[in-house]
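Novice: return atomic coordinates for the entry below.
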Amino acid sequence: MAKLALWGSTALEVYRHAGEALPLAGYPADADLADYAPIAPSLRYLAHCLPWLSIPFHVVVFSTQQRRNLKDTRCHIVSENVAKTNFFRVAPGIVAPSPEIAYLQACARRSQEALVLEGIELCGRYALDPTSQALLEREPLTTIERLRRAAANHRDIGGCAAAKRALPWLIENAASPREAVLALLLSLPNHQGGYGLPKPRLNHPIDLGVLAGRVADKSYYVADLCWPEARLIVEYDSDEFHLASTHLAHDANRRMALNDRGYRLITVTRLQLNSAQEMDRVALALARALAYPIRFRVAHFPDRQATLRTALGLPR
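Specialist: Presented below is the predicted three-dimensional model:
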């Protein structure tokens, strides 16, 4: 069987679409490193096995002798420090560095906004189906603390410095890309185009208690974005037209249950998220509720905001 070791951005793309809690199993890369020299048959196998991967493929070589001039492929020599770490089996015959190492490797070739978003995805509870882009539920592949430890232990990786700049803005537990984007818009600092609000907790469980739970017909509620100390919840609603009476009744019962527990619930729709002007209004309302005034102390904030929104895949 052809063998191949993935590097950085290609490994991250595999992890981004992994519907299970990869890595599947530790694989000692130093057992037979010579077998992982990239050759044309192994790359054809990769393209066949994972046809949705972006080109060029980025692969690991463990020595200068393993470098190849192959079409649509970039070879990256890894340090001895990285070569001694476990690589993980992501498909038959294909291994990849840990999510933490792959993230550090890719950081040298990403914008700050992309680094933060990709870090949130690794620490999140969703993956993207590579054939349909539907969301798949999974356990997080890593944590912020594990990424931080990897950056401290692998300073020889080129993207380490960029990763350290991105780590303070990562948030764990996102359940969808839009939740992650909304949290970043609200919490990134002004100089990066965000509103600079305190970071929320994502998918935070709230015990509704016995009485409130009877109203909502459940014992707990999972808040999309939550600031527990301020008893404030933001719920992202991708469907702004809820006309069914049963859905309206459910929303009303949920709000009553949360109000009974002292929480204020604010809903943000897809249309609001897609409008910079509407998000300005949402951010100001949240700032008042958090008693955390927004102060734009950077020049040309609208331009920075537009750049951030573009990087996050939103209309300017």
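Novice: for the rest of this, base every contact and every neighbour count on C-alpha atoms.
Specialist: Noted.
Novice: for the stretch 201-316 of the chain, what spans make up the helices?
Specialist: For the stretch 201-316 of the chain, applying DSSP state H, counting those that start in this stretch gives helices covering 209-216, 245-260, 270-273, 276-290, 301-311.
Novice: tabulate the ones you listed (a markdown table), appending distance to Tyr126 and mean neighbour count.
Specialist: Putting these into a markdown table (distance: least, Cα to Cα, whole Å; neighbours: other Cα atoms under 10 Å) gives the following:
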| stretch | distance to Tyr126 | mean neighbour count |
| --- | --- | --- |
| helix 209-216 | 26 | 17 |
| helix 245-260 | 24 | 16 |
| helix 270-273 | 19 | 17 |
| helix 276-290 | 25 | 16 |
| helix 301-311 | 20 | 17 |
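Novice: can you put these in JSON lines and add distance to Arg148?
Specialist: Shown next, in JSON lines, are the helices of the stretch 201-316 of the chain (distance: least, Cα to Cα, whole Å):
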{"stretch": "helix 209-216", "distance to Arg148": "37"}
{"stretch": "helix 245-260", "distance to Arg148": "35"}
{"stretch": "helix 270-273", "distance to Arg148": "30"}
{"stretch": "helix 276-290", "distance to Arg148": "29"}
{"stretch": "helix 301-311", "distance to Arg148": "24"}
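Novice: mind checking which of these is nearest Val59?
Specialist: Minimum separation from Val59 across these (Cα to Cα) falls at helix 301-311, 26.1 Å.
Novice: give me the angle between the closest one and helix 276-290.
Specialist: If you take axes from the mean of the first three to the mean of the last three Cα atoms, to 10 degrees, helix 301-311 sits at 100 degrees to helix 276-290.
Novice: which residues are in contact with helix 301-311?
Specialist: The contact list for helix 301-311 (Cα atoms under 8 Å, 6 or more residues apart in numbering) reads 113-114, 185, 190-194, 315-316.
Novice: over to stretch 173-189?
Specialist: 117, 120-121, 123-126, 135, 137, 140, 169, 171, 193-203, 224-225, 236, 273, 283, 308-309, 312.
Novice: give me that answer again for 7 Å
Specialist: 120, 123-126, 169, 194-200, 202-203, 236, 283, 312 (Cα atoms under 7 Å, 6 or more residues apart in numbering).
Novice: got a winner among the contacts of helix 301-311 for most neighbours?
Specialist: Neighbour counts for the contacts of helix 301-311 (other Cα atoms under 10 Å) peak at Gly193, which has 25 neighbours.
Novice: the structure of the following sequence is requested for comparison with the preceding one:
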Amino acid sequence: MRLVLRGVSALAYWLSAYDIDEQRKGDRKVLYDCIPTKQSLDYLGKQLPQLKEPYHLLVPSWIREKERCALATSRYRYAAGSFYQAENGLYAASPELCFVQLGKTVTTHELILYGSALCSSFAIDPHAAGGLGQRRPLATRRTMEQFLNQNAGLTGVASARLALPYLAENTASPPEIFLQMILGLPPHLGGYGLPRCHANYRLEPSARARHIAQRANLVPDCYWPEHRLALEYDSNAEHLTGRQATRDATKRLALEADGITVITVTTAQLRSPLAMEAVAHEVAQRCGVRLRQRDRRFPARHRDLYRRGWSLDELFAENWLAESSDAGAIPS
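Specialist: Below is the predicted model:
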């Protein structure tokens, strides 16, 4: 028995994974004899309860569509490392291959959001505080680009290439990805076209700033080094205690003590196009740039971007998400 996850099912697996085990790589041979059966699908549901039906699976040749599945056929000669073993008998398309597969079925905004999540430093985990665990990024823009160059014949590569330059890396939550999309995407994609920032950029503070913050390093959510500008996302889910609020306040004071301008964005602001327009103007002013001339497509694409939002809940089984011990924890 063998099943191979593709597309949104592979994405849900990776976004809930805490690491990527290089020792569990597989090649195109994993596609042999991977025909879904009721027994194998039941096993999949038990081993990976975060996945929702229908399961998106890859098969080597055409078979009649099965219940509970969305099948895709492929005879492409995948290189080593294109698949990873998730559980015994269960494989998932690599983060890079998953990104390409998504290019065939999702919108540009979704592809940027999902690709950025694969390059993020968070894992969706209903049992973790705030609904998010910490991890190292599973992929980077560089590894994505290398895969695209090596697999130019795959369907979905063209869409993936268009989205690749706009992927955010090392973000710590879905709202942080959305924040970068609003500020950084070009106007024809509904963003304000501002200079790219660094997510969770590690700074070594001065002695004075260390004394204020009581920590050895400062890590702004978004940072423009050349302009000494930081943007902090003030997430409701992460600020439930006075201790956390105090920690964040001292972080801002420490950054300002080192001559760094700090802009704070709340969840309410992020949800408001009008409020984010004001934030974009402030960031542009601090960076010494003018907001780019808006493309005639901007209003419609901006609305599309907000309709998409930042929630990733649609990727996961509702029962699995409901296991959260912290109501409303996963940022949405």
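Novice: how about the contacts of helix 301-311 of the first structure in JSON lines, adding distance to Thr269 of the first structure and secondary structure?
Specialist: Shown next, in JSON lines, are the contacts of helix 301-311 of the first structure (distance: Cα to Cα, whole Å; DSSP: H, G, I helix; E, B strand; the rest coil):
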{"residue": "Glu113", "distance to Thr269 of the first structure": "22", "secondary structure": "helix"}
{"residue": "Ala114", "distance to Thr269 of the first structure": "23", "secondary structure": "helix"}
{"residue": "Leu185", "distance to Thr269 of the first structure": "14", "secondary structure": "helix"}
{"residue": "Asn190", "distance to Thr269 of the first structure": "23", "secondary structure": "helix"}
{"residue": "His191", "distance to Thr269 of the first structure": "25", "secondary structure": "helix"}
{"residue": "Gln192", "distance to Thr269 of the first structure": "23", "secondary structure": "helix"}
{"residue": "Gly193", "distance to Thr269 of the first structure": "20", "secondary structure": "coil"}
{"residue": "Gly194", "distance to Thr269 of the first structure": "18", "secondary structure": "coil"}
{"residue": "Pro315", "distance to Thr269 of the first structure": "14", "secondary structure": "coil"}
{"residue": "Arg316", "distance to Thr269 of the first structure": "17", "secondary structure": "coil"}
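Novice: buried ones in stretch 161-174 of the first structure?
Specialist: By neighbour count on 16 or more other Cα atoms under 10 Å, the buried set for stretch 161-174 of the first structure is 161-164, 166-167, 169-174.
Novice: what sits against Lys38 of the second structure?
Specialist: Per Cα under 7 Å, 6+ apart, neighbours of Lys38 of the second structure: none.
Novice: alignment lookup: it to the first structure.
Specialist: Mapped onto the first structure by TM-score structural alignment, Lys38 of the second structure lines up with Ala40.
Novice: repeat for Arg307 of the second structure
Specialist: Checking with TM-score structural alignment, Arg307 of the second structure has Thr310 as its match.
Novice: hang on, isn't Pro187 of the second structure packed against Gly193?
Specialist: Yes - Pro187 of the second structure lies in contact with Gly193 (Cα atoms under 7 Å); the separation is 6.0 Å.
Novice: mutual contacts of these two, please.
Specialist: With Cα under 7 Å, 6+ apart applied, the contact sets of Pro187 of the second structure and Gly193 do not overlap.
Novice: just put the buried residues of stretch 161-174 of the first structure in CSV and tack on secondary structure and distance to Arg295 of the first structure.
Specialist: Below are those laid out as CSV (DSSP: H, G, I helix; E, B strand; the rest coil; distance: Cα to Cα, whole Å):
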residue, secondary structure, distance to Arg295 of the first structure
Ala161, helix, 29
Ala162, helix, 27
Ala163, helix, 27
Lys164, helix, 26
Ala166, helix, 22
Leu167, helix, 23
Trp169, helix, 19
Leu170, coil, 22
Ile171, coil, 22
Glu172, coil, 26
Asn173, coil, 28
Ala174, coil, 27
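Novice: which residue is nearest the centroid of the first structure?
Specialist: Glu121 (1.7 Å; Cα atoms, centre = their mean).
Novice: so that residue, which of the three states?
Specialist: helix (DSSP: H, G, I helix; E, B strand; the rest coil).
Novice: quick one: terminal-to-terminal distance for stretch 125-141 of the first structure?
Specialist: 8 Å (Cα to Cα, to the nearest Å).
Novice: contacts for that stretch?
Specialist: 16-22, 52, 99, 122-124, 173-176.
Novice: buried ones in that stretch?
Specialist: Neighbour count says stretch 125-141 of the first structure has 125-128, 130, 135-141 buried, by 16+ other Cα under 10 Å.
Novice: identify those among those that sit within strands.
Specialist: 126-128, 135-137 (DSSP state E).
Novice: ok, which pair from these is furthest apart?
Specialist: Leu128 and Glu137 (9.0 Å).
Novice: and of the buried residues of stretch 161-174 of the first structure, the nearest to Leu104 of the first structure?
Specialist: Using Cα to Cα, these come closest to Leu104 of the first structure at Ala163, 6.2 Å.
Novice: separation between Leu225 of the first structure and Gln192 of the first structure?
Specialist: Distance from Leu225 of the first structure to Gln192 of the first structure, by Cα to Cα: 20 Å.
Novice: okay, now whichever residue in the first structure pairs up with Ile20 of the second structure: neighbour count?
Specialist: By TM-score structural alignment, Ile20 of the second structure lines up with Leu22 in the first structure. Residues within reach of Leu22 of the first structure, counting by other Cα under 10 Å, total 19.
Novice: now the one 4 residues further on
Specialist: Other residues near Gly26 of the first structure come to 14 when the count uses other Cα under 10 Å.
Novice: likewise for His48 of the first structure?
Specialist: Residues lying near His48 of the first structure (other Cα under 10 Å) number 11.
Novice: name the element it belongs to?
Specialist: Secondary structure from DSSP states H and E places His48 of the first structure in helix 40-49.
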